[in-house]
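K.L.:
Provided below are the primary sequence and the corresponding predicted coordinates.
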Amino acid sequence: MSDVSLRDAIARHGLDARKSLGQHFLLDPTICARIAALAGDLSGRHVVEIGPGPGGLTRALLATPAVQVTAVELDRRAIALLAELAAAHPGRLTVIEGDALKTDVTAMVPAPRRVIANLPYNVASPLLVGWLRQAAAIEGMTLMFQQEVAERITAAPDTPAYGRLAVLAQWRCRCDLLLRLPPGAFSPPPKVWSAVVGFVPKAEDPGEDLFRAMERMTAAAFGQRRKMLRGALKSLGDAEGLLAAAGIEGTRRAETLTVAEFDTLARELLARQAGSS
């Protein structure tokens, strides 16, 4: 379907983008095809798309060798348009009306799974953290964010953008900023640039308990990032002892720690929790 015919379908269904849902539709078929290509070879893969809206990216995904595309959409206005697309691709597109924040992608489709999406801006970060928790069961993710969020995800230590999101994402995945898009690529144009980030999960699965410990550690460390770690980590208990056991100076600040150092701290925190229970 061309850009023009897609816009006609949007008009026919009265599907205007809503700010309350963080919607900025990506309609250009060339850009959509490029994003689908950035996900790599989808042969034999089950793809989950979140927030497809009118289905610009969905059409590009259906043009790949993916076994099936499962689209999760909260906006009921888009469901009828997507149902037409599903009818045109029998057996290849499943449309689910629901809240992606309450959806388990690993229970939705069989492996191997990929998540590919132009994420709604207002829920992008919590969606990502949820998928990072399940990263061992997801083969890869190709996700669009506001450029600022994408830069926070891929930031290096000791840079202004480095924070909790960078640590959690880079701890679980190799993260690469693959593509930047100007506001004019979307309808309506957002006020900021957007960017696509590719995620390749690492082989080691830390498990739920260690993931929770890392969440607690990063929340404490970056919650008061101007403080030295010995002060910022007080809410976790014996901060001085925790830092000493991890071989990290208490006078350092969170943004100076590498992902590996946060891993050491999280493992020490988990060990102390296990020892006190």
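P.N.:
All right, it came through fine.

K.L.:
C-alpha only now, for contacts and for neighbours.
P.N.:
Will do.

K.L.:
list the helices and strands the helix or strand containing Arg77 packs on?
P.N.:
Assessed by DSSP states H and E, Arg77 sits inside helix 76-88. Applying 3 or more CA pairs under 8 Å, 6 or more residues apart in numbering; DSSP states H and E, one finds that helix 76-88 contacts strand 93-97.

K.L.:
just the buried positions in whichever helix or strand comes after the strand it packs on, please.
P.N.:
Using DSSP H and E, the helix or strand that follows strand 93-97 in sequence is helix 105-108. When burial is assessed from 16 or more other CA atoms under 10 Å, helix 105-108 yields the following buried residues: Val105, Thr106.

K.L.:
here comes the other one, which I'd like you to weigh against the first:
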Amino acid sequence: MSGPAGLPPLREVIARHGLGARKSLGQHFLLDLNLTGRIARAAPGIDRGSVIEVGPGPGGLTRALLAEGAAQVVAVEKDSRCLEALAELAAAYPGRLEVVEGDALEIDLAELGTAPRQIVSNLPYNISTALLVRWLIALAADPKAFSAMTLMFQKEVAGRLVAAPRSRDYGRLSVLTQWLCRARALFDIPPRAFTPPPKVTSTVVSIVPREEPLAPASLESLEKVTAAAFGQRRKMLRQSLKSLGNPAPWFEATGIAPTARAEELSVEDFCALADCIAGG
């Protein structure tokens, strides 16, 4: 069965270009057109601005984004083996697909394409958290850097993004993500949907940046306090925050109990502590 715009099936493209998935790059190709179409439809307003996709591989999700009406897709691919296949896809959709060869950990995605920019990607498991933190840093500097992110993570990581206080998964990534964005798990994708199948279930997450952060804080101070607090999450805050200084005045100023543990604090609580720490 032919794909969008009369393109050959993805399995044929993979075979013709020798695109066996590489473990070192965290590659697991999603070839199911129903699922790639579902991800593309979950991304809001792709008919405006640019959709940036990281790690398109042979172009399964890229095809879906273009077929669903994306005005412009900028595909960032580190694996040079995939470039020829992506070039064929670009030729099938003239003027709508730009392929950028490079490492997304080193490229400023906020400078690619045209605004509004959003990121839609089946992220490589081995760098998914590092990529997200990089994009959160960009949003801390400019809340309009990206209009939305529709991203696929290992289910365990997705759980951390949306976790509420007092839950097992609540941690640093929960606080940093929810400080800047509204995160919502959309749907799971089973291992059998991928080639080769990973050992874990994947989850697609909608991450929509807030117009302004949930509460005042500097990113640097928020990272410090969450690292200290969750680095010793079983300990009371009066102990875990000692590495940052004398925490007693911070508890007095914020009204946070020194006997509380990290998982009990809301995002706003962490921001209040971060503000105190930044103020000396």
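P.N.:
Received it, and whenever you're ready, just let me know what you need. For clarity, every value in this text was computed on a predicted model and none was experimentally measured.

K.L.:
can you give me the TM-score here?
P.N.:
Overlay of the two chains. TM-score (TM-score structural alignment, normalised by the length of structure 1): 0.94; 272 aligned residues with a CA RMSD of 1.8 Å.

K.L.:
would you check the span in structure 2 matched by the helix holding Arg77 of structure 1?
P.N.:
Taken onto structure 2 by TM-score structural alignment, helix 76-88 of structure 1 occupies residues 80-92 there.

K.L.:
ok, now stretch 238-253 of structure 1?
P.N.:
Under TM-score structural alignment, the match for stretch 238-253 of structure 1 is residues 246-261.

K.L.:
ends of that stretch, how far apart?
P.N.:
With CA to CA, to the nearest Å as the measure, stretch 246-261 of structure 2 spans 17 Å from end to end.

K.L.:
what are the contacting residues of that stretch?
P.N.:
Residues from elsewhere that reach stretch 246-261 of structure 2 (CA atoms under 8 Å, 6 or more residues apart in numbering): 229, 233-238, 241, 269, 272-273, 276-277.

K.L.:
and it, how far from the chain's centre?
P.N.:
Put simply, stretch 246-261 of structure 2 sits 32 Å off its chain's centre (CA atoms, centre = their mean, to the nearest Å).

K.L.:
now do stretch 169-185 of structure 2
P.N.:
For stretch 169-185 of structure 2, the distance to the chain centre is 11 Å (CA atoms, centre = their mean).

K.L.:
whereabouts in structure 1 does it align?
P.N.:
Counting by TM-score structural alignment, stretch 169-185 of structure 2 sits on residues 161-177 of structure 1.

K.L.:
quick revisit: now do the buried residues in the match of stretch 238-253 of structure 1.
P.N.:
Pro247, Trp250, Phe251, Ile256, Pro258, Arg261.

K.L.:
which of those sits closest to Tyr170 of structure 2?
P.N.:
Arg261 (11.8 Å; CA to CA).

K.L.:
which residues in structure 2 form helices?
P.N.:
10-17, 33-42, 60-67, 83-92, 128-141, 155-162, 172-180, 219-231, 237-240, 248-254, 267-278 (DSSP state H).

K.L.:
counting by contacts, list what the fifth one packs against.
P.N.:
In this structure, helix 128-141 of structure 2 packs against helix 172-180, with contacts taken as 3+ CA pairs under 8 Å, 6+ apart.

K.L.:
same question for the third one.
P.N.:
Under the contact criterion of 3+ CA pairs under 8 Å, 6+ apart, the helices and strands touching helix 60-67 of structure 2 comprise strand 29-30, helix 33-42, strand 73-77.

K.L.:
and the shortest one, what does it pack onto?
P.N.:
Meaning strand 29-30 of structure 2. helix 60-67, strand 194-195.

K.L.:
using JSON lines, lay out the helices and strands packed on helix 60-67 of structure 2 together with distance to Leu214 of structure 2 and mean neighbour count.
P.N.:
Below are these laid out as JSON lines (distance: least, CA to CA, whole Å; neighbours: other CA atoms under 10 Å):
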{"stretch": "strand 29-30", "distance to Leu214 of structure 2": "35", "mean neighbour count": "26"}
{"stretch": "helix 33-42", "distance to Leu214 of structure 2": "24", "mean neighbour count": "18"}
{"stretch": "strand 73-77", "distance to Leu214 of structure 2": "30", "mean neighbour count": "24"}
